[in-house]
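Asker: take this sequence and fold it.
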Amino acid sequence: MLILGIDTTQSNAQIALLQNKQKLAVCEFFLERMESLPALLHDLFQERGILPAELGGIGFVKGPGNYTGIRAGLMVVKTLTSLYNLPLWGFTRLETALYSLRHLNTAISPVFNVRQGQFYTAWGQWQKDQAQYLLEPDTWALEAWISKLEQSVEGSLPFIISNEPLDINLPWLPLGNMALAVAELSAEKIAAQQTAPEVLPFYIRPAVQIPQGKKTSPPP
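Answerer: Modelled structure (predicted):
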């Protein structure tokens, strides 16, 4: 089964092809214009000698992140799934990160910069085929989130996971390729013949002029 994974939540789009649980391609492109995504996919398929009709499904990282990237990426994957009658699975960046690091066998804290000094984060672990949270997903100033973890965790703090350098006096781990992770996760769902829910974009609007040390909540 051939699965396409796409992450357009950042300016660097990630694309992965997974065939029978084996990596066929993992790519990262700087997308100055999101309109170039279909052409990049076309070139990738052509290089690998693949037709879109050969796909068995698509996995998509639905947010949060770059508003334009998420919207454009979702339009592309929904077009493909409609044209070729493919299952489409969508997962948040938190869900995808927890799944990708499930081998750590411990609760972790991925943090994603949503600008204006705010980070979308949680403390959780991928268990029993889903993300399970000890501290629910929310939007925090980074220092306030570290303080919250210190208050909530007995013993050592959980691994902090990020896709960019963090200005903290704590060890942190880099995040792997999200497109590959979402392809692997979607392949599991499709193989289990689970029904995919409708994929909608997941946006976070950072609050403006947040007092130091305060947290904000995602919009309803």
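
Asker: C-alpha from now on. contacts and neighbour counts both.
Answerer: OK.

Asker: buried residues, the strand ranked longest in the chain. List them.
Answerer: Across the chain, the strand with the greatest residue count (assigned by DSSP state E) is strand 130-141. Applying a neighbour-count criterion of 16 or more other CA atoms under 10 Å, the buried positions in strand 130-141 are 131-133, 137-141.

Asker: another for comparison:
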Amino acid sequence: MKILSISTATSDLSVALNDDEQIISETVEPNKRNHSVDLDPDIDRLLQEQGLSLKDIDRFAVAIGPGSYTGLRVGLTTAKMFASILGKDLVGISTLQALAQNFAGQEALVVPALDARNQNFFAGAYRQAEAVIPDGHYALSELLDQLKDQGDKKFIFLGSNFSKYMEMIKDQLADRELIFASGDENLLHAGQVGRLAAKAAPIDPDQAVPNYLRRTQAEYDWHKKTGQAFAPDSEYVEEV
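Answerer: Next comes the predicted model:
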């Protein structure tokens, strides 16, 4: 099964082609940022290098969140369009689960995270690709309390800006072996998205929405203006 996978969830842009769980080709461009401009040319280039077209793809996979609000929409919209027009499978994969796969096979609890500012993180904890602490929006102190409750003796922290709080983490987990990823170990790879997508269940392209893990400012503004309860995305429409 040929899988084209996309990650625009972070400032890094990555696309990959998998044959089931095997990565055939992958590009990762750190700090690309202009995903709406660069994504389609990267996909086209990858397919041309492999002598393929979009019609040859069996399944489209995308990092569905958490991550940059704009970035997630760019990647998901592209994948939804391809899957819907071509009648192919669409799979959404947790950004954090894909990030944790950078340390697949390690005998450790892997803690992937994206900085949400002010000592808050979008984070989870994974043991052999299985979520031990579910993806969520956590204050760092809350996340560390949950990690302390785990029986693991070794933790691997990766993603963005854990290094800023290294001393705090070491103080809270003083009796554990701690590893902080560095350099390319912190990059999100579309190939890992594809590997996970090979065994994941497809989703309906028309119903797929980003998994932000917290409400957007637009939702808070809507709630403040209307007084209405928070609702599904499709209900945030105002008649003018």
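
Asker: name the SS class of Ser109 of the first structure, please.
Answerer: Three-state assignment for Ser109 of the first structure (DSSP: H, G, I helix; E, B strand; the rest coil): strand.

Asker: quick one: residues contacting the residue positioned nearest the centre of the first structure.
Answerer: For the first structure, the residue nearest the mean C-alpha position is Arg93 (2.7 Å; CA atoms, centre = their mean). With contacts defined as CA atoms under 8 Å, 6 or more residues apart in numbering, Arg93 of the first structure is in contact with 61-64, 178.

Asker: report the separation between it and Asn169 of the first structure.
Answerer: As for Arg93 of the first structure, its distance to Asn169 of the first structure is 24 Å (criterion: CA to CA, to the nearest Å).

Asker: okay, now the residue mapped onto Ser163 of the second structure from the first structure: neighbour count?
Answerer: Taking TM-score structural alignment, the alignment pairs Ser163 of the second structure with Leu166 from the first structure. Residues near Leu166 of the first structure, counting by other CA atoms under 10 Å, number 16.

Asker: again with the one 5 residues further on
Answerer: When counting by other CA under 10 Å, one arrives at 11 neighbours for Pro171 of the first structure.

Asker: now do Lys170 of the second structure
Answerer: By the criterion of other CA under 10 Å, Lys170 of the second structure has 13 neighbours.

Asker: in three-state terms, label the closest residue to it other than its chain neighbours for me.
Answerer: Distance criterion CA to CA, 6 or more residues apart in numbering; nearest residue to Lys170 of the second structure, sequence neighbours excluded, is Leu178 at 7.6 Å. Of the three states, Leu178 of the second structure takes strand under three-state DSSP.

Asker: hey, where'd the helices end up in the first structure?
Answerer: Shown for the first structure, the helices assigned by DSSP state H span residues 37-48, 67-84, 93-100, 142-152, 178-191.

Asker: quick one: list the elements packing against the longest strand of the first structure.
Answerer: The contact analysis (3 or more CA pairs under 8 Å, 6 or more residues apart in numbering; DSSP states H and E) places strand 130-141 of the first structure against helix 93-100, strand 118-127, strand 215-216.

Asker: what does Thr81 of the first structure align to in the second structure?
Answerer: Match for Thr81 of the first structure (TM-score structural alignment): Ala83.

Asker: what is the burial count for Glu143 of the first structure?
Answerer: Other residues near Glu143 of the first structure number 16, with proximity taken as other CA under 10 Å.

Asker: distance of it from Pro171 of the first structure?
Answerer: In terms of CA to CA, Glu143 of the first structure sits 14 Å off from Pro171 of the first structure.

Asker: for Ser156 of the first structure, which of the helices and strands packed on strand 130-141 of the first structure is the nearest?
Answerer: Between Ser156 of the first structure and those, the tightest spacing by CA to CA is seen for strand 118-127, at 13.3 Å.

Asker: now the angle from the closest one to helix 93-100?
Answerer: Following axes from the mean of the first three to the mean of the last three CA atoms, to 10 degrees, one obtains 40 degrees for the angle between strand 118-127 of the first structure and helix 93-100.

Asker: angle of strand 118-127 of the first structure against helix 142-152?
Answerer: Calculated by the same axes, to 10 degrees, strand 118-127 of the first structure forms an angle of 40 degrees with helix 142-152.

Asker: Leu24 of the first structure: what's it in contact with?
Answerer: 16-18.

Asker: Pro201 of the first structure now?
Answerer: Applying CA under 8 Å, 6+ apart, we find Pro201 of the first structure in contact with 62-64, 70-71, 74.

Asker: can you pick out the most distant pair from the residues you listed?
Answerer: Between all members of the contacts of Pro201 of the first structure, the farthest pair (by CA to CA) comes out as Pro64 and Leu74, at 12.6 Å.

Asker: follow-up on the earlier one: of the helices of the first structure, which is nearest Val199 of the first structure?
Answerer: Per CA to CA, nearest to Val199 of the first structure of these: helix 67-84, 8.4 Å.
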